[in-house]
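S.K.: got a structure for you, letters missing:
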């Protein structure tokens, strides 16, 4: 009789745990849906951010600052002394130090989360879980944990920190299965800015006249 009661109690405990997990997942998804609705409501977004890469195996850490402009699917990212631009059709990687421009189709197989897609990548392909709430300089940052559904990806998990008041993304922490950790912290988040009409347009003639080597993949 005692073992039967223990079995029933364990089943009830597991049922409660599954129910709480489901509720937390629903709550996390609801918050992400709010963030997504906010993001797509803007004409454009300009963010300044810190980009940190840590490698546990080699015990190394690097940190740089960057800036990104987003308008629908189009983007322009300044990072590591180079520019990456997507005009809706092609991706242009401009490296002034090498005087090179690489033109290629967007990569559908890219798994890692980049500054250009950190505001929308979470919409699909992940399981969600409610995580910790942090106070960051008086701002309440609610974290949601995302686990990729695709087990073949190199990403183990992603923590997405969301400003509870503005519903803007404040921080993204991506942990790889190899032990690498990438952190993107948003320092400035501006919307509906008067961007130049040519911001997402690649002027090939200009770069050729400056002696750049154009590579087409």
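M.R.: Nice, I can see it. This structure is a prediction, so every number in the text was calculated from the model and none was measured. Numbers count the residues shown, from 1 in each chain.

S.K.: please make it C-alpha for all contacts and neighbour counts, starting now.
M.R.: OK.

S.K.: show me what the helix of greatest length in the chain is packed against.
M.R.: Criterion DSSP state H: the longest helix present in the chain is helix 2-40. Here helix 2-40 touches strand 126-136, going by 3 or more CA pairs under 8 Å, 6 or more residues apart in numbering; DSSP states H and E.

S.K.: now the strands for this protein?
M.R.: Secondary structure of the chain, counting by DSSP state E: strands at 45-55, 60-71, 74-79, 82-86, 91-95, 100-104, 126-136, 139-148, 155-163, 169-176, 180-191, 213-216.

S.K.: dump the residue contacts of the closest residue to residue 201 other than its chain neighbours.
M.R.: Among residues not flanking residue 201 along the chain, residue 87 sits closest, at 6.2 Å (CA to CA, 6 or more residues apart in numbering). Residue 87 makes contact with 73-75, 200-202 under the criterion CA atoms under 8 Å, 6 or more residues apart in numbering.

S.K.: same deal with residue 122?
M.R.: Listed by CA under 8 Å, 6+ apart, the contact partners of residue 122 are 32, 146.

S.K.: now swap in residue 186 and tell me
M.R.: Residue 186 makes contacts with 47-50, 169-171, as judged by CA under 8 Å, 6+ apart.

S.K.: that older thread, write the PyMOL selection for whichever of the contacts of residue 87 are buried.
M.R.: In PyMOL, a selection of the buried entries from the contacts of residue 87 looks like this (16 or more other CA atoms under 10 Å):
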select buried, resi 74+75+200+202
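
S.K.: want to compare, so here's the second one:
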């Protein structure tokens, strides 16, 4: 596998909805009444960079030990920021979309900045700013049992997925360990995820996600910064004064 695989990650809630749109502008119709699913669609793939389960007893397969080390590494982080690009392709549907942005996370709070949107989760409420419409949608942030969140991201795959070591790849002087995850629930649309882990640093460099409808989701992280000093509670709060002339739709 000489070709570098970029970073693919799993979103819960709106993977199927994405295939119905032709750009990375997400209209209000794609946002549920509580505003949660759009944020899940954007943040979960990035959260999954930190997904590794806490316990991985799986025979003699080395994937368990690898993921344990990755998990311990990421659990030591208090916050992070990163730039990212993503690509979604479905050849049969004629979809090939790209975009880039930034993500900031601290505990259960996050901010995602895209070319057309900004999403703020302060841990209680969800703020979705649609730049082209100068509109801010506000809703209560409500979790469900199947949602992947910062509080359960280290155990989610332990109970929902099986995993197996695939191979090691040597590229540009570094070694990448590849682990494949498959859902225990065979009815899921996402039938396979591959993680690409830096063997020395024990960091997830990339991943690859496959949907049964033929879609491939591609994400790449760059400029990763650990515990950046500018991240505090105020950074993850909504300041109305910073959005003059913006229509606010409060759905709380």
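M.R.: Cool, the structure landed. These numbers were taken from a predicted model, which means no experiment stands behind them.

S.K.: ok so, going back, mapped onto structure 2, which of the contacts of residue 186 of structure 1 hold?
M.R.: Among the contacts of residue 186 of structure 1, the ones still in contact in structure 2 (both residues aligned by TM-score structural alignment, their matches' CA atoms under 8 Å) are 47-50, 170-171.

S.K.: would you reformat these as TSV and include distance to residue 41 of structure 1 and neighbour count?
M.R.: Shown next, in TSV, are those (distance: CA to CA, whole Å; neighbours: other CA atoms under 10 Å):
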residue	distance to residue 41 of structure 1	neighbour count
47	16	19
48	20	20
49	21	21
50	25	16
170	18	23
171	20	22
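
S.K.: since we're on residue 166 of structure 2, how many residues are nearby?
M.R.: Using other CA atoms under 10 Å, the number of residues around residue 166 of structure 2 comes to 15.

S.K.: that one corresponds to which position in structure 1?
M.R.: With TM-score structural alignment defining the correspondence, residue 166 of structure 2 maps onto residue 131 in structure 1.

S.K.: residues touching its match, list them.
M.R.: Going by CA under 8 Å, 6+ apart, residue 131 of structure 1 touches 142-145.

S.K.: distance of it from residue 120 of structure 1?
M.R.: Applying CA to CA, to the nearest Å, the value for residue 131 of structure 1 to residue 120 of structure 1 is 19 Å.

S.K.: thought residue 161 of structure 2 was touching residue 184?
M.R.: Yes: counting by CA atoms under 8 Å, residue 161 of structure 2 touches residue 184, with 5.3 Å between them.

S.K.: for residue 5 of structure 1, give its distance to residue 146 of structure 1.
M.R.: Distance of residue 5 of structure 1 to residue 146 of structure 1, computed by CA to CA: 36 Å.

S.K.: more neighbours: those two, which one.
M.R.: Using other CA under 10 Å as the criterion, residue 5 of structure 1 and residue 146 rank with residue 146 on top: 23 against 10.

S.K.: so that one is in contact with residue 130, correct?
M.R.: No: taking contacts as CA under 8 Å, residue 146 of structure 1 lies outside contact range of residue 130: 9.1 Å.

S.K.: ok, residue 193 of structure 2 touching residue 209?
M.R.: Yes: with contact defined as CA under 8 Å, residue 193 of structure 2 counts as touching residue 209 (4.5 Å).

S.K.: average offset of stretch 159-166 of structure 2 relative to structure 1?
M.R.: By mean CA distance after the TM-score superposition for structure 1, the fitted stretch 159-166 of structure 2 averages 1.3 Å away from its aligned residues in structure 1.

S.K.: may I see the buried residues of that stretch?
M.R.: Using 16+ other CA under 10 Å as the test for burial, stretch 159-166 of structure 2 gives 161, 163-165.
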